[in-house]
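**Q** Let me see the structure of the following:
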Amino acid sequence: MRTSYQYRLKPTKKQAEIIDNTLDMLRCQYNYQLGQRLEWYEMNRCPIDRCSLIVCHIPELKDKPNRFSQQATLTQLKKDRPWYKSIHSQVLQEVPKKVEIAFDRWLKGDSNGSRCGKPRFKGKGQYKTFTYPQFKKEHLNNDKITLSKIGVVKVIIHRQVPDGFDIKTVSITKKAGGYYVTLSLEDKTVPTIKPDFDVNNIVGIDVGLIDFIVTSDDDRIAAPKFLRKAERKLKSAQRRVSRRKKGSNRRKKAIKKLGIQHKKVADTRKDFHFKTANNLLKKYDVVAVEKLNIKGLAKTRLAKSVNDAGWGQFLSILTVKAENAGLKVIAVNPNGTSLECSSCSTKVKKPLSQRIHNCPNCKVSLCRDLNASLNIKNRGTHDLKAQKMSSMRSL
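**A** Alright, predicted model coming up:
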């Protein structure tokens, strides 16, 4: 089992300055190594390496930079720029790894095959996290954590690390509200499936903009609309930034206040998602959800409301929490869940403004979202049985 705990750091003024300098130096190194890869791509993107004309000259192809070749240059970097010696060697070695992940997601895509946009150079203040890939548990003692090249930093431990968990990595992050440390924890003894796991204890949920979720048991949670409620404060903070002179200290303070307002909205939304996921998993062993194209929905005229709801973050949290609890989240095909009748499977076409499902075949009448959640539950049950049959055949 793998999980993460995040705590707030209370560094001294000198330690905060060291963290800021470290982040800025890592940003410069990230941009330099990303530039190497983009230069290689521009020079070698054409597969043709020779020409039939004698007079035509094509330069030799350069070797592709990779994580290990770029890590090998860090020794010379410290000789040419001695100030990089103030950064822990393993922290510096994580930069080529980040560059490789960003570059490969652009060209090859992730494990699901979805590709990201072209990686960009990071401006000042945009590189916000660095990682220690190895960490000894004894370096976290009560309310103090020992970070190499930074020192002993005060940390607010609002919950203890569970017994049996090993600290795999430690990440330091700078946010609008201060500095945070994230511990990646692992315990291999925790079972992946709950002992009393009940396949029949399943629920289907339909996410929406009016009701955040509607379950197949007709439980509803209204959409909280955190961004909409905070728009007046955000607008005021943004106007204050616009009025300040660029490069002035007053503008920097205004930007920081704006960032704190945005962080408050994001934190409140995330807390709501965690609590909603926790309540679902306390009640059910299997949760069936739609496999939505949220990126596509975020490009429609409902983009602001979709981003405010944060369906992607909620489904991600729900999936991770279910795996950690030994439960299951199953994603089903979303096509036609709102049109298909949950009682007789007849497709009933209706506009988005029509919120009641009236079936002309079986005469059933119920809420459109409830009908969709029942269809999601039925599809989830079917997919679960199919997975069980295929696993039995493989045995």
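**Q** From here on, just use CA atoms for contacts and neighbour counts.
**A** OK.
**Q** could you say what helices and strands the longest helix along the chain packs with?
**A** Longest among the helix segments of the chain by residue count, using DSSP state H, is helix 249-283. Where contact means 3 or more Cα pairs under 8 Å, 6 or more residues apart in numbering; DSSP states H and E, helix 249-283 is packed against helix 226-243, helix 311-324.
**Q** would you list every one of the helices in this structure?
**A** 13-44, 67-72, 74-80, 89-107, 226-243, 249-283, 294-297, 303-309, 311-324, 368-394.
**Q** list the helices and strands the first one packs on?
**A** Okay, so that is helix 13-44. Against helix 13-44 (3+ Cα pairs under 8 Å, 6+ apart) you get helix 89-107.
**Q** who's in contact with the helix it packs on?
**A** For helix 89-107, contacts defined as Cα atoms under 8 Å, 6 or more residues apart in numbering pick out 26, 29-30, 33-34, 37, 66-68, 70-71, 74, 110, 114-119, 130-133.
**Q** one more, for comparison:
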Amino acid sequence: MTGTDTDRERLRDTFNQDAELYDRARPGYPPRMFDDLAELAGAGPGCRVLEIGCGTGKATVLLAERDCRVVGVELGAEMAAVARRKLPDATIDVAAFEDWPLPPDPFDLVLAATSFHWIDPAVRIAKSADALRPGGTLATVSTHHVAGGTEDFFAEAQDCYRDSFAVHRPSGRWRSESGGGDAERRSLLSGGVGHCLPRGARRAPGSAEPDDSEKLREFTGSDDRVGFPLRVSCVCLGSGVMQLRYSFRLEPTPAQQQLLARTFGCARVVFNDALALRRAAFTAKEPWIGAGDLSKTVITQGKKRPERSWLGEVSAVVLQQSLRDLETAYRAFFDSRSGKRNGPKAGPPSFKSRKSKRQAVRFTANARWKITGKGLLSLPKIGEIPVRWSRPLPTVPATVTIIKDAAGRYFASFVIDTDPQADAERWPADADEVAGREVGLDMGLTHFAVLDTGEKITSPKFLRRAEKKLKKLQRDHSRKAKGSKNKEKSRRALARQHAKVADARHEFHHQLSTRLVREHQAVHAETLNVKGMARGRLAKSIHDAGWAAFLNMLEYKAERYGRTFQRTGRTFPSSQRCSNPVCHRIDGPKPLKVRTWTCPGCGTVHDRDINAARNTRQEGARIHALKVAEGHHGDPKRLRSDGKTKDPRSRHDAKKQEAKESGPETRAA
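**A** Have a look, this model is predicted:
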């Protein structure tokens, strides 16, 4: 540790020696600065804010007045106590920001008010970015001589602090004879420059803050009490950014495989120890154990115990991320119980088994992992691992997750933030070859997808084609002695075959979805109740098709490249309605064996699947046009078939709605 680092570690806890006195002598921040911050970064009602080094709550109070949900991290326990007294509803954790485990829910704004310089330069930028949601803002406030200040003025400002903390008490804490009067407070410079750093555009750790040439917006104001101009500058992230995962195969050596196994085991033990503590506290009806206390007990103190001393042999970041996974599991459970989380009910977290066939650990930027010039993945306390690079990474990754699957394969999964400008240049949304082109899809089993153009894409049926080989491998596996090496060999062979099936299906989905999004301006698909359909006799074939995964790929690729993806309502009768624009007669449900039918209204002969795809395209285009024209959010369940009424489930519903709209006068007549 250098002399500068030693001084920082010694001085950063200085003001905690007398928090009450510091709170009285410390000048506050001008409210105008937070008005500008609210305008630039959206620090308004409901905004989730993480304040680094909140101190006694000088900035926290101003954030709380704007109805922000503030979580503060403060190293000094006494200063945190003062902040809690001022703001009983805010969450104030006593911890060093470098060691504080990030919660599962990301923040909209990370604020460091005259505290960022106390944080380790190698950690502060990267960890702040990890705490932010995509498009979030990092704002740092620091004092500058923005109105002609000189070195003499700076010395006079320091004299004000020395005057306030002149007389020492025997305990070593300071008290003030003057109490920090208004004249002294006005002498202190209280200016601020906020640098907002978008996620995915991080500077290198320890690099300088941006100069004026990097600032996109600047607001200048003044505070009557302070008397100095105030400057707040923000660099805001554009729209269209999303996070993607890129997975690559790893080829670790036998020694590296042992180190990875040790890392997997340590992460599992930390997760289980933390879960055991919380379960014990719940059983004993004790208070909830916070993330900071959990980290201190399980990791920091656990390394000092002989039975857990080997936790120090792996990267500390992996252990912290394991605790974060536990927080995510608890949050999903609580949100599911309270109704905030949609979908199936999530149960409470359960202990991880050492016999689990899929294991994973996550390294964030704090771990200082890197990709070497030779294309090797360098991981802390593991070494440089060869990677099978199948394609280049589009941007610098934020995190990497090391995964070992059931087949014994190792993968590196990188999280990257997309570049909207590069995506727009790759597939221009206004290109002549895609302008105005729309396509409707009808999903099926014999044909995986039928396009409204008449093209029918045959279903590959990957699982059905591999059933014979899977049956043989399953039979061989069942005949091996339990617990033997041959049992494990046969299990891996079976897992590898299942992995081949899944990989082939995944590749097929990617190729088809990429082609459809690249060649069309808009893609329309039906909303399928896959879970309900999979309860019947066609369950294996439905799961083999993988409709839900394919439609999700279509959705995120369309959003990434500026295309339109619209789903129709689940009850929309695409197979019952005539797709002729001048007819649109609903002829009622038909059994699956009916592949062609003639419309009684207009006499058009329809292919069942092509007709459904055309209806899907027409309905999707109508819903999207309504969404754009009337500002709807695009939920097909809330949009209407004729612009006035909801999609009729049957003729009876349509007639009932028509009679309701006709009014009592018409009915009486």
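**Q** thinking again about what came up before, include mean neighbour count and distance to residue 351 of structure 1 when you put the helices and strands packed on helix 249-283 of structure 1 into CSV, please.
**A** Below are those laid out as CSV (neighbours: other Cα atoms under 10 Å; distance: least, Cα to Cα, whole Å):
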stretch, mean neighbour count, distance to residue 351 of structure 1
helix 226-243, 15, 26
helix 311-324, 18, 22
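**Q** show me what contacts the residue lying closest to residue 194 of structure 1 once chain neighbours are set aside?
**A** Among residues not flanking residue 194 of structure 1 along the chain, residue 326 sits closest, at 4.4 Å (Cα to Cα, 6 or more residues apart in numbering). By Cα under 8 Å, 6+ apart, the contact list for residue 326 of structure 1 reads 191-194, 197.
**Q** Which position in structure 2 pairs with residue 326 of structure 1?
**A** The alignment partner of residue 326 of structure 1 in structure 2, by TM-score structural alignment, is residue 562.
**Q** What's the separation between that match and residue 515 of structure 2?
**A** 15 Å (Cα to Cα, to the nearest Å).
**Q** same deal with residue 557 of structure 2?
**A** According to Cα to Cα, residue 557 of structure 2 and residue 515 of structure 2 sit 10 Å apart.
**Q** Buried residues of stretch 320-337 of structure 2, list them for me.
**A** 320-334, 336 (16 or more other Cα atoms under 10 Å).
**Q** same deal with stretch 343-356 of structure 1?
**A** residue 347.
**Q** now swap in stretch 303-311 of structure 1 and tell me
**A** For stretch 303-311 of structure 1, by 16+ other Cα under 10 Å, it's 305-311.
**Q** Where in structure 2 does it fall?
**A** With TM-score structural alignment as the criterion, stretch 303-311 of structure 1 aligns to 539-547.
**Q** Same check on stretch 244-253 of structure 1?
**A** Using TM-score structural alignment, stretch 244-253 of structure 1 pairs with 480-489 in structure 2.
**Q** What about the residue nearest to residue 256 of structure 1 when sequence neighbours are not counted, how many residues nearby?
**A** Excluding the flanking residues, the one nearest residue 256 of structure 1 by Cα to Cα, 6+ apart is residue 176, at 6.2 Å. Residues near residue 176 of structure 1, counting by other Cα atoms under 10 Å, number 15.
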